[in-house]
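Colleague: give me the fold of what follows.
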Amino acid sequence: MVMDSQGRLIMVGDDIHNNILIYDKSGKLLDSWGIRYKGGHGLSLWNDGEEDFLFICDTDGAMVKTTLGGRELLLIEHPSEYGAYEKEDAFKPTETAIGPNGDIYIADGYGSQFVLQFSKEGEFIRKIGKGRGTGNDQFQTAHGVCIDDRDKSNPTLLVTSRASNSFKRFTLDGTYLEEISLPGAFICRPVINGQNLYAGVCWSSEIDFVEGNMDTHPTRTNPNSGFVTILDESNKVVSNPGGRAPQYLNGQLQKMLQQEPIFNHCHDVCVDSDGNIYVCQWNANKTYPIKLERV
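Modeller: Here you go, the predicted model:
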């Protein structure tokens, strides 16, 4: 889910009757469109200074740039067409981020575990990371990606490594910088709002999976165990709505788990202009997103 410059909330799903749902802040449905994104999964919004655009990730193998009304402007399909992958390599994009110059970063979170960088015109630039694995610049489910622009003079790229319970930071041209560990939390997309970093936690677990192959949906985690996590400008966890309060021992964050059964699988969060949080859930039994009002 994203919020556009008109203050409307826009959500993507994988139901091809209406892939895109547009709400106001009260939850009233204003509009809907989209009938072909069978794997509708990730949604990002970018404003070029004049107009809002949407970037839709379809895990069936495409990234599509559209207007707010659904007119398709750019299609990026299998990376083998650009010399980035072999034809047999899996490509199941899960999220995008748009750089300060309009470059498009695509997280291949259910596919071959790279972040692919394209120009705003759709020209391939580079692969970021070294694919699936446990190395510093490798990913275990590169589920989400965002531009961390809290330091305006030095924006960086944050990439989810969900099964290793962490975010990994890179320069915008792909150099690995650091890992932000969030033990126990199978996090989804990082979302920057003000000086805070927000994320939905799809599962929480006492078990570590970093050495395993957990590219899609872990089978040994605790089901229906999601919560929301919030980090401050120092990337310290300060709040876990629905989860246990964060605890640090000798500077090390302790394992985080669901505390209250408020959520099932928190798949994304969106923060509006008033600081309210909207939580979108995967496998949510057709329920609306949950709104958490700022207090």
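
Colleague: going forward, measure contacts and count neighbours with C-alpha atoms only.
Modeller: Fine.

Colleague: wasn't Glu81 part of a helix?
Modeller: Yes: Glu81 forms part of a helix when assessed by DSSP: H, G, I helix; E, B strand; the rest coil.

Colleague: residues touching the residue nearest the centre of the chain, list them.
Modeller: Against the mean C-alpha coordinate of the chain, by CA atoms, centre = their mean, the closest residue is Arg189 at 2.2 Å. Contacts for Arg189 (CA atoms under 8 Å, 6 or more residues apart in numbering) come out as 95, 143-146, 159-160, 199-200, 267-268.

Colleague: now with 6 Å, please.
Modeller: Neighbouring residues of Arg189 by CA atoms under 6 Å, 6 or more residues apart in numbering: 144, 199.

Colleague: repeat for Gly194
Modeller: Here Gly194 is in contact with no residue (CA under 6 Å, 6+ apart).

Colleague: would you agree Ile56 is in contact with Leu43?
Modeller: Yes: proximity of Ile56 to Leu43 meets the contact threshold set by CA atoms under 6 Å, at 4.8 Å.

Colleague: higher neighbour count, those two?
Modeller: Ile56 (28 against 25; other CA atoms under 10 Å).

Colleague: now do the residue nearest to the centre of the chain against His267, distance only.
Modeller: 8 Å (CA to CA, to the nearest Å).

Colleague: with Leu157 instead?
Modeller: For Leu157, the distance to His267 (CA to CA) stands at 20 Å.

Colleague: do Ser32 as well
Modeller: Ser32 sits 20 Å away from His267, going by CA to CA.

Colleague: and the two? which has more neighbours close in?
Modeller: When Ser32 and His267 are compared for neighbours, His267 comes out ahead with 26 against 18, by other CA under 10 Å.

Colleague: OK, contacts around the more buried one?
Modeller: Contacts for His267 were tallied using CA under 6 Å, 6+ apart; they are 188, 200, 202, 280-282.

Colleague: and for comparison, fold this next one:
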Amino acid sequence: MSSHIALPENGIDPHHKIIGEGAFTYRVNNRWGILDRDQYPVENCHDFAIDSNKRIYMVTDHPDNQIIVYDCEGQLIDAFGKMFPGAHAIEIVQEGDDEFIYLVDSGWISNRKWDGISTDAWDSPTNKVIAQSGFIAKLTLDGVLIFTLSHPQTIGIYTPDMPYRPTDIAIHNNGDIYVCDGYGSDYVIRYDKQGRYLSHFGGHDNVDSDHNLANAHGIAIDRRNPDSPQLIISSRAEQCLKLFSLEGKYQGKIDTPGAWVHGPVFAKDYFVTSVCWSDIDGKNVDNSGFISIFDNNNNLVVNLGAGKPEYRNNQLQPMATTWDIFNHPHGICIDDDGNMYVGQWRAGQSYPIKLEKIG
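Modeller: Have a look, this model is predicted:
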């Protein structure tokens, strides 16, 4: 399968395509970050982080390399890591004079018994990927392991039969670590900066269903109001983002009807979230992803690669059913100039796309 963005449209090179509107207008650069596929192959480009030297770290779940490091122009700086087969999310955090990587392995692993055909038969022993337990790793920027956080059954908060396949992580200013178990049991687990368990919330069986999470795929800390930071967590199967206090108390939600959203990525007073699939008549549609941008009031103002958002009586209407840029956007990071770097799931093993901000 080829990525949408690799295909010409009306004879126009998509490298020059302009998308968005107003302050959120971008030029699509699908030539950014292309490498020698024999040396630096990718499977799915999952997530990104930027360090203080403006180096961009991308995680991929290809078995030959799971972390690729670029400069902002898309030139290769480094590539390493064969010990994270389910690499899915990454955060880079300043701690004192040093920076560290927090990497999330979601537990999916390439199947050495793949039948060469099955890609969606998740319970099949011959599917292309199969599930195992995931974990969290803290690393130096060079990839040296500091510590790991393993299955929550080891600290007594999961029973042995409960799956653990974490999908994302957020780090608070005090060092507290929040881990989303979005492909497992849908809890958010909170640790201190040394990896000691503090609390957990979410899951599926709360008396108040607002506290439940369903495919808690992404998480971020909203610091736009420094006096009351809060967690914003995607509950993808419910097609919404849920808001919680740092202690795990439910505070509201942002509906995203028709969109399976990832967690937010913040830039100044707005945030961006990738939409891996559009939901049409209760089904996830292939190659139907796009990127949504929300303003300081958490209102959706722009969809990149899909139709314009519409509100009626302050309620966001189901998303448009036309898509022209992306397959399945997944990870995003935003540099100081507002440019976006976008990785995709199931996009023909394509390298990242850079959206160059011109608005």
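
Colleague: relative to Gly102 of structure 1, which of the contacts of His267 of structure 1 is nearest.
Modeller: Of all those, Cys188 has the smallest distance to Gly102 of structure 1: 23.0 Å, by CA to CA.

Colleague: just confirm Thr67 of structure 1 contacts Ile56, I think it does.
Modeller: No: the pair Thr67 of structure 1 / Ile56 is not scored as a contact, 10.7 Å apart, by CA under 6 Å.

Colleague: which position in structure 2 aligns with Gly122 of structure 1?
Modeller: Aligned by TM-score structural alignment, Gly122 of structure 1 pairs with Gly195 of structure 2.

Colleague: for burial, what's the neighbour tally of its match?
Modeller: Residues lying near Gly195 of structure 2 (other CA under 10 Å) number 16.

Colleague: and the gap between it and Leu149 of structure 2?
Modeller: Going from Gly195 of structure 2 to Leu149 of structure 2 by CA to CA gives 7 Å.

Colleague: repeat that for Ala87 of structure 2.
Modeller: For Ala87 of structure 2, the distance to Leu149 of structure 2 - CA to CA - is 14 Å.

Colleague: cool, and Trp323 of structure 2?
Modeller: Distance of Trp323 of structure 2 to Leu149 of structure 2, given as CA to CA: 39 Å.

Colleague: go on, Gln349 of structure 2?
Modeller: As judged by CA to CA, Gln349 of structure 2 and Leu149 of structure 2 stand 29 Å apart.

Colleague: rewinding a little: more crowded one of Ala87 and Leu149 of structure 2?
Modeller: The neighbour count for Ala87 of structure 2 versus Leu149, taken as other CA under 10 Å, is higher for Ala87 (33 against 18).

Colleague: give the contact list for the residue lying closest to Leu21 of structure 1 once chain neighbours are set aside.
Modeller: Using CA to CA, 6 or more residues apart in numbering and skipping the chain neighbours, the partner closest in space to Leu21 of structure 1 is Ser32 (4.6 Å). With contact set as CA under 6 Å, 6+ apart, Ser32 of structure 1 has these partners: 18, 20-22.

Colleague: what lines up with Ser32 of structure 1 in structure 2?
Modeller: Using TM-score structural alignment as the criterion, Ser32 of structure 1 maps onto Ala79 of structure 2.

Colleague: hang on, Leu149 of structure 2 packs against Ile136?
Modeller: Yes: here Leu149 of structure 2 reaches Ile136: they are 5.0 Å apart, a contact under CA under 6 Å.

Colleague: corresponding residue for Asn165 of structure 1 in structure 2?
Modeller: Under the alignment (TM-score structural alignment), Asn165 of structure 1 maps onto Gln239 of structure 2.

Colleague: now for that match: which residues touch it?
Modeller: 256-257, 259-260.

Colleague: among these, which lie within strands?
Modeller: Mapping the contacts of Gln239 of structure 2 onto strands (DSSP state E) picks out 259-260.

Colleague: out of the contacts of Gln239 of structure 2, who's the most crowded?
Modeller: Among the contacts of Gln239 of structure 2, the one with the most neighbours (other CA under 10 Å) is Ala259, at 28 neighbours.

Colleague: check contacts around the alignment partner in structure 1 of it.
Modeller: In structure 1, the residue paired with Ala259 of structure 2 is Ala185, using TM-score structural alignment. Applying CA under 6 Å, 6+ apart, we find Ala185 of structure 1 in contact with 165, 201, 204.

Colleague: list the contacts of the longest strand along structure 2.
Modeller: With secondary structure taken from DSSP E, structure 2 has its longest strand at strand 270-280. Contact with strand 270-280 of structure 2 is made by 258-262, 264-265, 284-285, 288-296, 328-330, as judged by CA under 6 Å, 6+ apart.

Colleague: element containing Ser292 of structure 2, please.
Modeller: Using DSSP states H and E, the element containing Ser292 of structure 2 is strand 290-294.

Colleague: which residue numbers in structure 1 go with that strand?
Modeller: The aligned range for strand 290-294 of structure 2 in structure 1 is 227-231, by TM-score structural alignment.

Colleague: now stretch 98-105 of structure 2
Modeller: Going by TM-score structural alignment: stretch 98-105 of structure 2 matches residues 51-58.

Colleague: count of neighbours near the closest residue to Ala62 of structure 1 other than its chain neighbours?
Modeller: Residue nearest to Ala62 of structure 1 in three dimensions, not counting chain neighbours: Glu77, with 4.5 Å by CA to CA, 6+ apart. The number of residues packed near Glu77 of structure 1 is 17, by other CA under 10 Å.

Colleague: cool, and the one 10 residues further on?
Modeller: The local packing count at Lys87 of structure 1 equals 12, with neighbours defined by other CA under 10 Å.

Colleague: please confirm that it is located within a strand.
Modeller: No: under the criterion used here (three-state DSSP), Lys87 of structure 1 is coil, not part of a strand.

Colleague: which ChimeraX command selects the buried ones in the contacts of strand 270-280 of structure 2?
Modeller: Selecting the buried subset of the contacts of strand 270-280 of structure 2 in ChimeraX, with 16 or more other CA atoms under 10 Å as the burial test, is done by:
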select :258,259,260,261,262,264,265,284,288,289,290,291,292,293,294,328,329,330
